[in-house]
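>>> Got a predicted structure here, sequence first:
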Amino acid sequence: MKTIWIILLGLLSYSVVAKPQRLVALSPSSVEMLFVIGAGDGIIGTVAYADYPEVAKQIPRIGRHDFLDFEAMLLLNPDAVVLDSTSVSQLLTNRLQALGFKLIDTRVTELEQIPQRLLQLGSQTGHEEQASRVAREFSQTLAALKRQYQHLAVVDVFLQIWPEPLTTSASSWMNEIIQGCGGNNVFANSVNEYPQVSVEQVLARLPEVIIKPVHGDRSQADTKWQAWPEIPAVANHQIVNIDGDLIYRTGPRVLQGMTQICEIIDAARRQLQHD
């Protein structure tokens, strides 16, 4: 009997040790997910632009989405590498696999997948309780936003990703955010996820609000929309900037960005109804 208990205790000890404690996180969204579930202290290396929360700025940088210092990676010798496979080049991912690193993919394409990834990370890092709480809060907040906004009168939205060349988004992710707020992405049916469009194409769709995500110190210089007052968004002064990180990073903060988009769309909706 004593021998059985020794074996069981040994297995339990192994399972605890087997949880990855030293992590390299190669995507800003992966860093945010790890911190929100309480595993951020285990991150020993990350990439450029992984700047949230504030303490994340102190983590050593070993690359970016298209470059990685593999010598630094080998010296760090992490238990696991956490990444979003949509934001890390396939070449780097293949090299990491070839070198034998354990990879944890936080890729999401739908909002509902975020709590799933949080739960998975919690299980894999030993932070199940906090991950479960955060995942539950995310799901509840998302459901509440959709209940409040998605069945209201539809507002046509143009999302200006970049001014030159003029670029928008037709990704399923962005469409879901806009639709969940009761909006209609006027380029939702584009073949490409990030199509380049012309001012004439925007004119033809007559968006009622123009939303421009801003990226830190990277310019979102104004397209001279005031030259086209026939666009309802221009005529009604419904051209609004938001923090791009809140909607482009597929982590739990995306609901802050979605809340802002819902409020922007609702303001345009109320103005249209008043007019």
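Perfect, I can see it now.
>>> Every contact and neighbour count from this point should use C-alpha atoms.
Fine.
>>> For this structure, just list every one of the strands.
For the chain, the strands defined by DSSP state E occupy 23-25, 43-45, 63-64, 67-68, 80-83, 103-105, 155-159, 162-163, 166-167, 183-185, 209-214, 239-243.
>>> Please list the outside residues in contact with stretch 250-266.
29-30, 32-33, 36, 107-108, 114, 138, 141-142, 145, 149, 155, 157, 177-178, 180-183, 209, 240, 242-243, 246-248 (C-alpha atoms under 8 Å, 6 or more residues apart in numbering).
>>> Below is structure B, check it against A:
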Amino acid sequence: MGHNRKTWTVLLGLLAAAALLVSACGDDDDDDGIDAPAPDATGELSSGNEEEPRESATAVGTAAAGDAPDDDGFPLTVERSDGEELVIEEAPQRIVSLDASATEILYAIDAGDQIVAADLYSNFPEEALLKARLDAFAPSPEAILAEEPDLVLIFSNEGDIVSVLDDLGVEVLFLEPPAELDGIMERVELFGEITGHGEEAAAVASDMANRVDSIVEAVSGADEGPRVFHELDNTLFSVGPGSFIGDLYELLGAENVAAAAGQPFPQLTSEAIIAADPEVVILADEAFGETIETVSARPGWAVITAVREGRIHGVDPDIASRPGPRIVEFLELVAAYLYPELFE
């Protein structure tokens, strides 16, 4: 079954709003109505504007700078997602971030002024829109080299770009998105080490952990978690075990109706969702036209408890689908949707 570019970016991502066909997913059907696993996810679905004003290719970031990078702890050896090791000799000063989540993390730890270029979907904070813009899904070695980077951050090896940059002598850190919430906080701390902002990163990760603990404690008294369906797009891709979003629902004690697929980003059938009867539906595709009205109008969905009781909630896909500091905002928001009686 083909799927559009929005679906591709949704799926680690999850997470882009384009209509370009980029791949094909499996078409094997399971007995429970859940299709074969989707392709590798990007964790990024963005409704950001790709045409915002930007800096020139060699401009330095305009975000308020924090303390100067700390050169202690270098050289630093980091294992990439392809198993190769990258040795970073000193804190990079010209980072190309082809990962919107990485961009958000760098700004959160006061390393935004070390970014010289970012991918098309790096739209938070607003200062990121001023950076030179590069396409992470069709990466151009020439465009990357033009930025004279001392480090390139990549979450997906599109077009074997990692090997291409390796051969060109460019330092590239290929890190796939974390599969769980703890991994996101570890990623924050890692980026702190890499950029020389370890103290700032530790503070961000600690704040995230404290907020997570507060939410988990607040919902721990619930007798039973509700059944929930998390919709990535209107072709019914969802989240399951092995995805950081699936991990969030598990932390909240919810019964994820897509968990039975046993895959990070499964595609469900309408029949399977109706049979599972979710009590809450979370729409990560509201920015792309899905609403309580469109969901309620789907054939057969009128019998679903979430539809009958009006418990269909849209969420900002950038917050819901990016493994960065703002994922805690999503956790807090969804906790209130799942357990409204605990957050009145």
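Yep, it's here. On a predicted model such as this, the values are computed, not experimentally measured, just so you know.
>>> Where helices are concerned, which of the contacts of stretch 250-266 of structure 1 count?
Residues of these located in helices (DSSP state H): 29-30, 32-33, 36, 114, 138, 141-142, 145, 149, 177-178, 180, 246-248.
>>> so how many other residues sit close to Gly2 of structure 2?
The burial count assigned to Gly2 of structure 2 is 12, neighbours taken as other C-alpha atoms under 10 Å.
>>> residues in contact with Ser220 of structure 2?
By C-alpha under 8 Å, 6+ apart, the neighbours of Ser220 of structure 2 are Leu252, Gly253.
>>> returning to that earlier point: and the buried ones among the contacts of stretch 250-266 of structure 1, selectable in PyMOL?
This is the PyMOL syntax for the buried subset of the contacts of stretch 250-266 of structure 1, where burial follows 16 or more other C-alpha atoms under 10 Å:
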select buried, resi 29+30+32+33+36+107+108+114+138+142+145+149+155+157+177+178+180+181+182+183+209+242+246+247+248
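>>> Find me the equivalent region of stretch 104-112 of structure 2 in structure 1.
Mapping stretch 104-112 of structure 2 onto structure 1 (TM-score structural alignment) gives residues 32-40.
>>> End to end on the matching stretch, go ahead and measure it.
From its first residue to its last, stretch 32-40 of structure 1 covers 8 Å (C-alpha to C-alpha, to the nearest Å).
>>> Other residues contacting it?
Here stretch 32-40 of structure 1 has contacts from 31, 41, 52-53, 118, 121-122, 125, 127, 130-131, 134, 251-252, using C-alpha under 8 Å, 6+ apart.
>>> Filter these down to the buried ones.
Neighbour-count burial (16+ other C-alpha under 10 Å) is assigned, among the contacts of stretch 32-40 of structure 1, to Val31, Leu118, Leu121, Gly122, Thr125, His127, Gln130, Ala131, Val134, Gly251, Pro252.
>>> my read: Ser132 of structure 1 touches Leu121, true?
No: if you go by C-alpha atoms under 8 Å, Ser132 of structure 1 and Leu121 don't touch, sitting 10.1 Å apart.
>>> ok so, going back, just name the closest of the contacts of stretch 32-40 of structure 1 to Ser219 of structure 1, please.
Tyr52 (20.1 Å; C-alpha to C-alpha).
>>> Could you check how far Gln256 of structure 1 is from Arg249 of structure 1?
11 Å.
>>> So for those two, which sits in the more crowded spot?
Per other C-alpha under 10 Å, whichever of Gln256 of structure 1 and Arg249 has more neighbours is Arg249, with 18 against 14.
>>> and that one, what is it in contact with?
Counting by C-alpha under 8 Å, 6+ apart, Arg249 of structure 1 touches Pro28, Ser29.
>>> Skip the chain neighbours and tell me the closest residue to the alignment partner in structure 2 of Ser139 of structure 1.
Under the alignment (TM-score structural alignment), Ser139 of structure 1 maps onto Ala209 of structure 2. Excluding the flanking residues, the one nearest Ala209 of structure 2 by C-alpha to C-alpha, 6 or more residues apart in numbering is Met185, at 7.7 Å.
>>> contacting residues around the one you found?
Going by C-alpha under 8 Å, 6+ apart, Met185 of structure 2 touches Ala205, Met208, Ala209, Gly324, Pro325.
>>> Quick check: the two most widely separated of those?
Across the contacts of Met185 of structure 2 (C-alpha to C-alpha), the longest gap, 12.5 Å, separates Ala209 and Gly324.
>>> Quick check: the gap between the counterpart of Gln179 of structure 1 in structure 2 and Pro241 of structure 2.
Under the alignment (TM-score structural alignment), Gln179 of structure 1 pairs with Glu250 in structure 2. Going from Glu250 of structure 2 to Pro241 of structure 2 by C-alpha to C-alpha gives 9 Å.
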